[in-house]
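next comes the sequence, and after it the predicted model I'd like to discuss.
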Amino acid sequence: MNTDAISIFNSAVSAVQPATLIQKSIQHDADSITICGKLFPRSAGRPIWVFGAGKAAAAMAQAVETALPDCQLQGLVITKYGHELPLQHIRLATAGHPIPDENGVAATLQMTEMITGVQADDIVIFLLSGGTSALLADHPPGATLQEVQTVFDLLLKSGADIHEINTVRKHLSGVKGGQLALLTNTPALCTIVLSDVVGDDLHVIGSGPTVPDPSTFADAMAVVEKYRLTDLLPLSIYLHLERGCAGGIAETPKPGHPRFAHTNTFLAGTNRIALEAAANTARQLGYDTHILTSTLTGDAITIAHSLVEQAKAWTGKRPACLLAGGESTVTVKGKGMGGRNQQLALAAGIALNGQEGITFLSAGTDGTDGPTDAAGAIADAAIMQIGKNAQEHLEQQDAYPFFKKAGGLLITGPTQTNVMDIIIILLV
């Protein structure tokens, strides 16, 4: 069953590859470019500008170069270390993720300088995927990069969801939350998006650098207070948020802002697309297949217990495949090594309590789960029997070494895409 689970997961990832999605999204002729069905006239002698950020940025840029072979392309995209691909015309920078670093700050500054040079009749394509919040990096006046790094780390370990985390991130930046779009002088700004956010909220994906932001400084401060981070924040960061709440710093641009009247945002890839492809493969393999949800959120352990209960209670046809997508959270308290998918799989393996005939796979479509080289993990009765001290590993958020010893790690390498996580449960 493990082989089938891996095949089903791989088909989900293949369906949301930028090469496939961009080819469907962009067409051109000598006088115009059509992006997701909308036509934009081309100016003779002028380049098509391509910018972007995210774990899939290099693959998306490469796909744009393939889709527009006869166009003069210029621009810059930023991706995570290890996710780079060769590009012919568009510059590529690599930077730190999930914690921003100096290379990200330098590349972001370079990008903003290039964007401000765009002419009014130019076409700009912005390629947005998960990871942008860290890769499109800067820090507010009066604060250092190191202080922003501290905040990112606190947020990632707090148990806050991505909506809450990005609310804070947007208010510590001069480019997130729609502010990058304000730097452009063209009415032809087109953002192509791979969504790594439950609900596909455009202002949340990558902290929404090219769309209006409905969140406020007060919302950001509320997140900090909710997760009891107030006393842990660097003083400069707290004072920045406090000044924003008092109206001393301009808010991010809100819906209805006139500068967004001519911006265009297109959702090209989603978790649902990946799940549908996974379901097709599962059916071809002979499984009675059901997609439970594409909007799974909450604590990883709680999700694991709920899904295992559903699997144990299954009374339908067999073999069966239950699919779910979304993104769980983990409040990091232990000092172990792992990621949310490995934590979820380990909790599921424990909850299986030795029951055979159930295979549980949880993995990130980007090929990365936490600060590890694994996409996620697979749990079944045999794997759990090989591993030792499962509960202790779970409590210490130390799933990686458990599954490494037991043979349950799923290692794909960078997949060049990112539409959140996929959970596959096989029942025989």
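Great, that's in hand. Numbering: from 1, shown residues only.

okay, CA-based contacts and neighbour counts for the rest of this
Will do.

what is the neighbour count of residue 103?
Neighbour count for residue 103, taken as other Cα atoms under 10 Å: 17.

any idea how far the helix or strand encompassing residue 7 is from the chain center?
Using DSSP states H and E, residue 7 maps to helix 2-15. Relative to its chain's centre, helix 2-15 lies at 19 Å (Cα atoms, centre = their mean, to the nearest Å).

packing partners of it?
With contacts defined as 3 or more Cα pairs under 8 Å, 6 or more residues apart in numbering; DSSP states H and E, the packing partners of helix 2-15 are helix 271-284, strand 358-364, strand 421-427.

let's go with 6 Å and repeat that
Here helix 2-15 touches helix 271-284, going by 3 or more Cα pairs under 6 Å, 6 or more residues apart in numbering; DSSP states H and E.

got the angle between the helix it packs on and helix 2-15?
Calculated by axes from the mean of the first three to the mean of the last three Cα atoms, to 10 degrees, helix 271-284 forms an angle of 140 degrees with helix 2-15.

name the residues that touch helix 271-284?
Here helix 271-284 makes contact (Cα atoms under 6 Å, 6 or more residues apart in numbering) with 8, 11-12, 15, 294, 419.

next secondary structure element downstream of the helix holding residue 7?
The element immediately downstream of helix 2-15 (helix or strand, assigned by DSSP H and E) is helix 18-25.

got the contact list for that following helix?
Contacts for helix 18-25 (Cα under 6 Å, 6+ apart): 35-36, 59-60, 63.

this is the comparison structure:
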Amino acid sequence: MSDTGTDLRARTALRKIFDAAIASADPRMTIARALPAKPKGRCIVIGAGKASAAMAAGLDAAWPDVDLSGVVVTRHGHSVPAGRIDVLEASHPVPDDSSKAAALRMLRAVEGLSADDLVIALMSGGGSALMTLPASPMTLADKQAVNRALLASGATIAEMNIVRKHLSAIKGGRLALAARPAHVTTLVISDIPGDDPAPIASGPTLPDPSTKADAQEIIRRFAIELPEAAQLVLAHADETPKPGEIDADVRILAAPSLALDAAGRAARDEGLNPIILGDAIEGEARELGTMMAGIARSVAQHAQPGPAPAVLLSGGETTVTIGRGPAGRGGRNTEFLLGLAVALSGAADIWAIAGDSDGIDGTEDAAGALIGPDTLRRAAASGLDARAYLAAHNSYSFFDRLGDLVRTGPTLTNVNDVRAVLIAAGKPAMR
């Protein structure tokens, strides 16, 4: 088998594995089996997140005989028709005026309900930015400044959402309070490591176990500069509703762990041994690349933690900490891959794919990228210094120049990142 043939088969196998993970999280295929009993009264649908429009479309189709209406908000470009449910679009990852307007629409939608009515909340990753209502006396500009500071801080998504909950007039269970006395069922597509539903979209319909003190500790630990109005909110605002104060009927439609299971099945179909490392792997993206290179070498040389031909599968949201200098274009998945490629230094028989399951890595137009044993050689031939691009957080530009970006377009779901590292160890195993 030629090197070109091996490379093509490895890349094809990785793309099949990545696509299988995303397909497993299609809300239109999963929502019907998770619905509660139909209400005696009306069903009001609210929702926020990158998957909310597709979730709403699935719900509208599943309940044609229910008095149903509502409004959801998704990211610009991620909208699909949802029948009786209005679909709004707003900005991500930094909220805009449309994010605030969406939050106000949802609060109005749940006003004046009775105990016979049902509220179904459709929540998925990205909802924190897409549905934004700053707590008084904060302005939208204050909330935007907080979001930018959080995104650049190195905090995990769960830590960021703790802060967001305590600076919001709608998150952290406050939307569920507004819907009383109606019953609230929350349907979730999880993008949170470990599948804890409470942080997803900052939990607007779920009780919040975190406290203002937790938010203040995160602010101190990451040296995040807050606007004065945000400091006042954290000092004086009421706590979010805690477990026991509001009901928590929550059902998970799709999650990182389920996506990795689907990826593992696809790997077996390609003749590969799937080694699932976990769905909650966090840390600095480039450093995870170095660590994953070491695991891949261990598989190739010592059959640990499993024998080749194999694929290392992992999920979870890494971070990219931006220093004070200028940063190039890139997201956490392309930065992970560039760090992996540098650490592998052209090692034979190892390929990898990594991408955000929503189809957008950070703010770019690609889900992620692919690397192989020839990545650094081709880069050098094109005059690209991989280490310099990595230091400048310019990974998107690096892979764009090589033609190795993975572009899926909006997938209308979001179960966090999917990473797959294929170790062939010189064996023609890919089918």
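Arrived safely, thanks for sending. Bear in mind the structure is a predicted one, so any value in this text is a computation, not a measurement.

hang on, the earlier thing: show me the contacts of helix 18-25 of structure 1 that map onto strands.
Judged by DSSP state E, the subset of these located in strands is residue 35.

most surrounded residue in the contacts of helix 18-25 of structure 1?
Most neighbours among the contacts of helix 18-25 of structure 1, by other Cα under 10 Å: residue 60, with 31 neighbours.

state the distance from the aligned partner of that residue in structure 2 to residue 91 of structure 2.
Structural alignment (TM-score structural alignment) places residue 60 of structure 1 against residue 55 in structure 2. Going from residue 55 of structure 2 to residue 91 of structure 2 by Cα to Cα, to the nearest Å gives 19 Å.

cool, residue 424 of structure 2 as well?
41 Å.

which one's more surrounded, these two?
Between residue 424 of structure 2 and residue 91, counted using other Cα under 10 Å, residue 424 has the larger neighbour count: 23 against 19.

my guess is that one meets residue 349, correct?
Yes. Between residue 424 of structure 2 and residue 349 a contact is recorded at 5.1 Å, counting by Cα atoms under 6 Å.

coming back round to it: which one among the contacts of helix 271-284 of structure 1 gets closest to residue 381 of structure 1?
The closest of the contacts of helix 271-284 of structure 1 to residue 381 of structure 1 turns out to be residue 8 (Cα to Cα; 19.9 Å).

now do the contacts for the match of residue 60 of structure 1.
residue 27.

let's see it at 8 Å
Applying Cα atoms under 8 Å, 6 or more residues apart in numbering to residue 55 of structure 2 gives the contacts 27-28, 31, 122.

same check on residue 360 of structure 1?
Going by Cα under 8 Å, 6+ apart, residue 360 of structure 1 touches 345, 348-349, 378-380, 423-426.

you'd agree residue 51 of structure 1 is in a strand?
Yes. According to DSSP: H, G, I helix; E, B strand; the rest coil, residue 51 of structure 1 belongs to a strand.

distance of the equivalent of it over in structure 2 relative to residue 188 of structure 2?
For residue 51 of structure 1, the aligned position in structure 2 is occupied by residue 46, per TM-score structural alignment. Note on residue 46 of structure 2: its distance to residue 188 of structure 2, by Cα to Cα, is 12 Å.

what does residue 364 of structure 2 give?
Separation of residue 364 of structure 2 from residue 188 of structure 2 (Cα to Cα): 25 Å.

got it, and residue 354 of structure 2?
Separation of residue 354 of structure 2 from residue 188 of structure 2 (Cα to Cα): 23 Å.

what's the counterpart of residue 175 of structure 2 in structure 1?
Aligned counterpart of residue 175 of structure 2 in structure 1: residue 180 (TM-score structural alignment).

brain fart, residue 83 of structure 2
By TM-score structural alignment, residue 83 of structure 2 lines up with residue 88 in structure 1.

burial measure for its match, as a count.
Neighbours of residue 88 of structure 1 using other Cα under 10 Å come to 12.

what sits closest to it if chain neighbours are left out?
Sequence neighbours aside, residue 65 is the residue nearest to residue 88 of structure 1 in space, at 7.5 Å (criterion: Cα to Cα, 6 or more residues apart in numbering).

list the buried residues for the strand or helix carrying the one you found?
For residue 65 of structure 1, the element it lies in under DSSP H and E is helix 57-67. Buried positions in helix 57-67 of structure 1, judged by neighbour count with 16 or more other Cα atoms under 10 Å: 57-65, 67.

check contacts around the residue nearest to the spatial centre of structure 2.
The centroid of structure 2 falls nearest to residue 416 when counting by Cα atoms, centre = their mean (3.4 Å). Residue 416 of structure 2 makes contact with 125, 190-192, 256, 315-317, 356-358 under the criterion Cα under 8 Å, 6+ apart.

which helix or which strand is home to residue 221 of structure 1?
Counting by DSSP H and E, the element that carries residue 221 of structure 1 is helix 217-226.

residue range for that helix in structure 2?
With TM-score structural alignment applied, helix 217-226 of structure 1 matches the range 212-221 in structure 2.

now do stretch 335-353 of structure 1
Mapped onto structure 2 using TM-score structural alignment, stretch 335-353 of structure 1 covers residues 327-345.

give me the contact list for that stretch.
By Cα under 8 Å, 6+ apart, stretch 327-345 of structure 2 touches 285-290, 292-293, 318-320, 352-356, 361-364, 367-372, 375-376, 386-387, 390, 392-397, 399, 417.
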